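Chemist: Give me coordinates for this.
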Amino acid sequence: MHDIRLIRENPQAFDAGLARRGLAPMASELLALDERRRAVITELQAGQTRRNEASKAIGAAKAAKDEATAQALMAEVATLKTRMPELEAEENAVGDALDAQLAAIPNLPLADVPDGADENDNQLIAEHGARPSFAFEVKEHDAIGPALGLDFETGVALAGARFTLVRGAAARLNRALGQFGLDVLTRDHSYEEVVPPLLVRDEAMFGTGQLPKFAEDLFQTTDGRWLIPTAEVSLTNIVREKILSEAELPLRFTALTACFRSEAGAAGRDTRGFIRQHQFEKAEMVSIVAPDQSETEHERMTAAAEDVLTRLGLPFRRMKLCTGDMGFSAARTYDLEVWLPGQGRYREISSCSTCTDFQARRMNARYRPEGEKGTRFVHTLNGSGLVVGRMMVAIMENYQREDRSVAIPDALQPYLKGLNRLEPAT
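Modeler: Here you go, the predicted model:
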């Protein structure tokens, strides 16, 4: 959510930020609504003041037996009583229109975000790890996965496209990955583990930016609640409508949850395999910080996600997303892309974003700086610590063997009671 006061102060900078997002100028339209709203408020306040003055004057006129003045004042008060509800209705209508427009505008990119139209314009920051070499023809995960426990056919039979039944040793690996991700984030990176609701209200989805613009990408229940597309929604809204002390910051939360996405905007993409599912598990990271901490926190959060990949021995690279590829609420995003030898390319496996105060304004989440009476909006950040399904894909493709078994990374073997490979069913 954008601050209309900042738009008033520098409309050119606001429009320049929109242009970097590929959007048309909007400052003049927003400021016209803001000007009308403020004019109505001024007229309403003046009317209230005059009504109070006239009401008192009526009594004085009657006491002085000045009936003509009393009647004139009474007529003025009657007119004001009729006009003021009209002004209140107009104030509400104009205010709602302004808020609706502000709520539909994405966050503006930070200065260091590269300009660009799509993923082809993203900036390579660093590459980590050596890509594995194979003395045999490598396969994609959807070719070797069914013999290891990725039952695509039964998943589709049970629930339709983009659902998979995971069974046997693959299910054990699925569970191990989730536990491993939580352990790394809580023990080594100081995130507090949370078990949040998977169903949330409209206000929570609005707070993190999924509503109103992206309703078609979500699943809604019959009672009007929403299945979370990521634990970012539940975790970030922990501070909704709160005023924190500066001493409480930073707050860092993590949760391993099921996530639900309709993938309405991804029709035709990754229809095969385990990459893009309607239901998947993810260990999410969320940080709530003071504004002067957010730059450092973004690097810290991304390093935590990188640590997970490094411990699993997976080759990956860090990309800084361009303005055309960032999410709605993000001011800057780093994507971590893992090498998939079966596909012969890097694919996103983690995304870490700083949202500055964009979500905090939507949630009215604030803190009180030490020694100050006033409050400021916090900054929020979110990142994928470990996306279980995509990590399974990465392990299957990078650790595949010629006999179509898959070696288990050393870091995961303690979670699998020493199991060191997934064996294909005979």
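
Chemist: CA only for contacts and neighbour counts going forward, please
Modeler: Fine.

Chemist: Would you map the strands across the stretch 151-300 of the chain?
Modeler: Counting by DSSP state E, counting those that start in this stretch, the stretch 151-300 of the chain has strands at residues 165-166, 192-193, 199-200, 219-220, 226-227, 243-245, 251-260, 279-289.

Chemist: compare with the first, here's sequence two:
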Amino acid sequence: MQEISWGPGALWRVLHLLLLLLLTHLPSASVQFSRNSTACEITSGVVTRQGGISAYRRNTGAGPGLHDLSAQTRPRALPSHANLFSRKQHQQEVPDPVTERDTLEKERTSTVAPKTTAVAEGAATLARPNVALLAAPRGFCEGVSRAVGAVEEALRVFGSPVYVKHQIVHNEFVCKQLEDRGAIFVEDIEEVPPNSVVVFSAHGIPPSVRDAAKARGLTTVDATCPLVQKVHVYVKQKANEGYQIGVKGEASDKVQVVESEADVAALTYPPDTKLFYVTQTTLSVLDCMRIEQALRAKYPHIETIPSGSVCYATTNRQAALGALSAHADLALVVGSPSSSNAKRLVEVAKSRNIPAYLVPTPESVDPKWLKGVKTVVVSASASTPEALTNRVMQRLAELGVSVQQEALAVNETKPTWKLPKNLRDAAQLLVAKLTTAN
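Modeler: Next up is the predicted model:
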């Protein structure tokens, strides 16, 4: 029988093989990255490395082995702050396991931020000073995008001036841009000349305004957010069925407004009263929850819209900012003082026991706010355009915030809504006329 020689090289290879076998049978951290996106997909307790390129979650179930984990793609670091806001998809790299240690060391010392860093409850606080976390999702919701698009399309189809009942969205920056293109904002429908074009804002209008517009012979474009319209439809339906709670303007003789748990306690409806409640779409999710719980405790039979009244964008932006605020020293919300959801975002951040400020313009950022701050989280209301948020981020860079990261805290799927039908029809008619003329 031939004697087996156990030289140093052979012994090392055997030990290496045993180590790999052991690690591949241990529960492992699983990370999923989309090959076509720089967003990190995560599903539980996250630890974010300093200068964080990736987020890992310990999974109690069977996960990939060491080889599979090291082969996962990772978001590539961006070359500069300006590129942080580019819509272009960035290429991704698969690191060589042999040079993994050198790569991680470079990431720790680099001042370049990744495109997206996933952060959630349980994430470690970023230790790096002067870091700005740009909350995702943020900014325009689909209802705002649709409303602004309706005004822009009306200007293109009908020409200026186009009148808009109320601010199309609660943001002066957006309204000023539309005014420069020929939009005229009015608060009273009587201010609109007869036979003109008027766009109704995303916030919705009472039936009396529709009647007044018809009486003046106005061409109307209804840019009411479909989610707001859904609330109106439910309220009118329930009011017609004899229910007692509605939205003023749609069921004005059956309204009881409740703004607090104390208001709920003061209600005196008999137990057999048919009750239905809705909420303003931009209210604080937590405040709504407390009031809804009080209503259900007092009137267990009370009904509501099955899918809820609070806008998906309101819910997601509040959840994202709340999660990130737990790991920041300061919160800034880009938005207008007239925006309800902007003010609610400030309240959410303050509930995490950190200072929070509303920032209508880049110049509103006070350098004193940043004193002693290591991490600032930045979000934007649903009526804030990305261009304005970009300018605020540039202002922070000028004030010495050297590292900026887009932090994905909530995955959001936006609905797809078409422009109002009569506006689409008018656009098609215009195209047909131009085609005939040519």
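
Chemist: After superposition, what's the TM-score, could you say?
Modeler: For these two chains in superposition, a TM-score of 0.24 is obtained (TM-score structural alignment, normalised by the length of the first structure); 164 aligned residues with a CA RMSD of 7.0 Å.

Chemist: so of the strands of the stretch 151-300 of the first structure, which one's packed in deepest?
Modeler: strand 279-289 (a mean of 25; mean count of other CA atoms under 10 Å).

Chemist: Tell me the helices and strands packed up against that strand.
Modeler: Counting contacts by 3 or more CA pairs under 8 Å, 6 or more residues apart in numbering; DSSP states H and E, strand 279-289 of the first structure is packed against helix 168-183, helix 232-236, strand 251-260, helix 294-311, strand 379-387, helix 388-398.

Chemist: Which of those sits closest to residue 340 of the first structure?
Modeler: helix 388-398 (6.0 Å; CA to CA).

Chemist: which is the next helix or strand following that closest one?
Modeler: Later in the chain than helix 388-398 of the first structure, the nearest helix or strand by DSSP states H and E is strand 406-407.

Chemist: which one of the strands of the stretch 151-300 of the first structure lies closest to residue 16 of the first structure?
Modeler: strand 279-289 (27.0 Å).

Chemist: okay, the angle between the closest one and helix 168-183?
Modeler: Counting by axes from the mean of the first three to the mean of the last three CA atoms, to 10 degrees, strand 279-289 of the first structure lies at 0 degrees to helix 168-183.

Chemist: In the first structure, what residue spans correspond to helices?
Modeler: 4-9, 11-20, 27-63, 67-103, 141-144, 152-159, 168-183, 189, 202-208, 232-236, 294-311, 358-363, 388-398 (DSSP state H).

Chemist: if I look at residue 162 of the second structure, how far off is residue 185 of the second structure?
Modeler: 9 Å (CA to CA, to the nearest Å).

Chemist: residues near residue 34 of the first structure, how many?
Modeler: Residue 34 of the first structure: 20 surrounding residues under other CA atoms under 10 Å.

Chemist: and the gap between it and residue 398 of the first structure?
Modeler: 55 Å.

Chemist: Kindly report the same for residue 381 of the first structure.
Modeler: Residue 381 of the first structure sits 30 Å away from residue 398 of the first structure, going by CA to CA.

Chemist: isn't residue 221 of the second structure right up against residue 210?
Modeler: No: the criterion here is CA atoms under 8 Å, and residue 221 of the second structure misses it with residue 210 at 10.6 Å.

Chemist: Would you mind telling me which of these two has more residues around it?
Modeler: residue 221 (21 against 15).

Chemist: isn't there a strand covering the more buried one?
Modeler: Yes: Residue 221 of the second structure forms part of a strand when assessed by DSSP: H, G, I helix; E, B strand; the rest coil.

Chemist: who's in contact with it?
Modeler: Residue 221 of the second structure makes contact with 150, 197-200, 420, 422-423, according to CA atoms under 8 Å, 6 or more residues apart in numbering.

Chemist: now with 7 Å?
Modeler: For residue 221 of the second structure, the contact set (CA atoms under 7 Å, 6 or more residues apart in numbering) comprises 198-200, 420, 423.

Chemist: do you know how far it is from residue 145 of the second structure?
Modeler: Relative to residue 145 of the second structure, and taking CA to CA, residue 221 of the second structure is found at 15 Å.

Chemist: Equivalent analysis for residue 390 of the second structure, please.
Modeler: 17 Å.

Chemist: Looking at the helices of the first structure, which is nearest to residue 346 of the first structure?
Modeler: Nearest of these to residue 346 of the first structure, taken as CA to CA: helix 388-398 at 10.0 Å.

Chemist: Show the end-to-end separation of stretch 391-408 of the second structure, please.
Modeler: OK, stretch 391-408 of the second structure end separation, CA to CA: 20 Å.

Chemist: Which of the residues in it are classified as buried?
Modeler: 392-397, 401-408 (16 or more other CA atoms under 10 Å).

Chemist: just stretch 68-85 of the first structure next, same as before
Modeler: 69-70, 73-74, 77, 80, 84.

Chemist: in which helix or strand would I find residue 238 of the second structure?
Modeler: helix 226-240.

Chemist: buried stuff in that helix?
Modeler: Result for helix 226-240 of the second structure [16+ other CA under 10 Å]: buried residues 226-229, 231-232, 234-236, 238-239.

Chemist: from those, which single one is nearest residue 158 of the second structure?
Modeler: Using CA to CA, the buried residues of helix 226-240 of the second structure come closest to residue 158 of the second structure at residue 226, 23.5 Å.

Chemist: what sits against that closest one?
Modeler: Per CA under 7 Å, 6+ apart, neighbours of residue 226 of the second structure: residue 143.

Chemist: Now do it against residue 376 of the second structure, distance only.
Modeler: 34 Å.
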